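Novice: the following comprises the amino acid sequence and a computationally predicted model.
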Amino acid sequence: MTRDFMPVNIAVLTVSDTRTPEDDRSGDTLAARIEEAGHLLAARDIVTDDRDKIATRLRDWIADPEVDAIISTGGTGLTGRDVTVEAHRDVYEKEIDAFATVFTIVSMKKIGTSAVQSRATAGVAGGTYLFALPGSTGACKDAWDEILVHQFDYRHMPCNFVEIMPRLDEHMRRK
């Protein structure tokens, strides 16, 4: 069976107290890879390392029917300002636990035991996929090239995120 490619509408959120649109290399990396893969960059923004601001931006995009997935970059580390993971978990309905595990495996091959410092996470809310990646361009490349490019490709077998998208919010449609 041959499947046709189905583009996904993906928003990119950079979490940083210092980045601007002019020097957001990780956001640029994700946006370029999303478009090169044939997907649509649905939105892009930069917010500061503030849990409420991050969660608000995520909720706004979750509510937008033109956004199928959100990838954030930055704020997944261990320092006091790193609150992206907590903001993501504030909005998740379900966490995709295996994403963190697979990301760690990919990272271990590149940076060895330093991979233990990442708190990359993923989940689903309101029928939208959410991914929180570290702020380095290398981590964004690794997550996209090794995991997300495949899971956002409807042709990827034996299964992928795209094929179950129509059912992510089925609990919200029940009467």
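Specialist: That came in fine, so what should we check first?
Novice: for the rest of this, base every contact and every neighbour count on C-alpha atoms.
Specialist: OK.
Novice: now the strands for this protein?
Specialist: 9-15, 40-47, 69-73, 94-95, 121-125, 128-133 (DSSP state E).
Novice: same list, these, but as TSV with distance to residue 30 and mean neighbour count please.
Specialist: Below are those laid out as TSV (distance: least, CA to CA, whole Å; neighbours: other CA atoms under 10 Å):
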stretch	distance to residue 30	mean neighbour count
strand 9-15	7	26
strand 40-47	9	18
strand 69-73	8	26
strand 94-95	22	16
strand 121-125	16	22
strand 128-133	10	26
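Novice: how about those in TSV, adding distance to residue 22?
Specialist: Listed next are these as TSV, based on distance: least, CA to CA, whole Å:
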stretch	distance to residue 22
strand 9-15	12
strand 40-47	11
strand 69-73	16
strand 94-95	32
strand 121-125	27
strand 128-133	20
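Novice: so for residue 108, which of those sits nearest?
Specialist: strand 128-133 (14.9 Å; CA to CA).
Novice: so that closest one versus strand 121-125, what angle?
Specialist: 160 degrees (axes from the mean of the first three to the mean of the last three CA atoms, to 10 degrees).
Novice: neighbouring contacts of strand 128-133?
Specialist: Residues from elsewhere that reach strand 128-133 (CA atoms under 8 Å, 6 or more residues apart in numbering): 62, 67-74, 76, 84-85, 88, 120-124, 139-140, 143, 165, 168.
Novice: swap the cut-off to 7 Å and go again
Specialist: The contact list for strand 128-133, computed with CA atoms under 7 Å, 6 or more residues apart in numbering, reads 62, 68-74, 76, 85, 120-124, 140.
Novice: okay, pairing it with this:
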Amino acid sequence: MTGIDEDKQFLPVRIAVLTVSDTRSFDDDRSGDTLVARIAAAGHVLAARAIVQDDRAMIADRLRGWCADDQVDVIISTGGTGLTGRDVTVEAHRDVYEKEIEAFGTVFTIVSMKKIGTSAVQSRACGGVAQGTYLFALPGSPGACKDGWDEILAPQLDYRHRPCNFVEIFPRLDEHLRRK
């Protein structure tokens, strides 16, 4: 059975939000604002927030910095997942991943199909793990951020979600580093 197990205690997760854009600022970052509001409403902690240009090295550097920060459990980026030449967020994410969560993109496409039909094929949303941190790349529209959060990330980042969730395996994400 899927759903929330009310017998379990909610565990807040520390989440960083990265907006990838050549033109956005904090004054007009509607997608970042959408994620920040949903993170707070769910009871999680906003660990950090930044905006970086559509530059593969800059994006990867920011992701690596947050992965190395023990105050960040999850990174959600928005923007740069499309098909144009400046859309390099997916490549930057994959430069950082130790393991990719292949099904994240598939599930995001299924969710998007219900909202925007075959236009969902233009998204390259992705997810992965690096240094014990989850990373997710969502498209740059507020609607896509709502869908990605509401339909996938909110339940998977809730420790009470059954039959399983991302939070319960946090302690094992970097177990390979502890083996000697």
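Specialist: Now that the structure is in, tell me what you want to look at. Quantities reported herein were computed from a predicted structural model and do not represent experimental measurements.
Novice: ok, back up a step: which of the contacts of strand 128-133 of structure 1 lies closest to residue 152 of structure 1?
Specialist: residue 69 (9.5 Å).
Novice: to which residue of structure 2 is the closest one aligned?
Specialist: With the correspondence set by TM-score structural alignment, residue 69 of structure 1 lines up against residue 74 in structure 2.
Novice: check residue 20 of structure 1 too.
Specialist: Checking TM-score structural alignment: residue 20 of structure 1 goes with residue 25.
Novice: quick check: closest non-adjacent residue to its match.
Specialist: residue 51 (7.1 Å; CA to CA, 6 or more residues apart in numbering).
Novice: which residues sit in contact with that neighbour?
Specialist: Taking CA under 7 Å, 6+ apart as the test, what residue 51 of structure 2 contacts is 18, 19, 20, 21.
Novice: trace it over to structure 1, please.
Specialist: In structure 1, residue 51 of structure 2 lands on residue 46 (TM-score structural alignment).
Novice: go on, residue 100 of structure 2?
Specialist: Checking TM-score structural alignment: residue 100 of structure 2 goes with residue 95.
Novice: gap between the nearest residue to its match once chain neighbours are set aside and residue 161 of structure 1?
Specialist: In space, and not counting its chain neighbours, residue 95 of structure 1 is closest to residue 123: 4.0 Å by CA to CA, 6+ apart. Separation of residue 123 of structure 1 from residue 161 of structure 1 (CA to CA, to the nearest Å) stands at 12 Å.
Novice: same deal with residue 46 of structure 1?
Specialist: 25 Å.
Novice: now stretch 153-172 of structure 1, how far from the chain's geometric center?
Specialist: The gap between where stretch 153-172 of structure 1 is centred and where its chain is centred comes out at 15 Å by CA atoms, centre = their mean, to the nearest Å.
Novice: structure 2: matching residues for that one?
Specialist: Stretch 153-172 of structure 1 covers residues 158-177 of structure 2 once aligned (TM-score structural alignment).
Novice: ranges for the helices of structure 1?
Specialist: In structure 1, helices defined by DSSP state H lie at 25-36, 51-63, 84-91, 97-111, 137-143, 149-151, 161-164, 170-173, listed in chain order.
Novice: winner for burial among the ones you listed?
Specialist: helix 84-91 (a mean of 22; mean count of other CA atoms under 10 Å).
Novice: average offset of that one relative to structure 2?
Specialist: In the superposition with structure 2, the average deviation recorded for helix 84-91 of structure 1 is 0.1 Å (mean CA distance after the TM-score superposition for structure 1).
Novice: that helix versus strand 69-73: what angle between them?
Specialist: 150 degrees.
Novice: tell me what helix 84-91 of structure 1 is packed against?
Specialist: Under the contact criterion of 3 or more CA pairs under 7 Å, 6 or more residues apart in numbering; DSSP states H and E, helix 84-91 of structure 1 touches helix 51-63.
Novice: one more pass at 8 Å, please.
Specialist: Counting contacts by 3 or more CA pairs under 8 Å, 6 or more residues apart in numbering; DSSP states H and E, helix 84-91 of structure 1 packs against helix 51-63, strand 121-125, strand 128-133.
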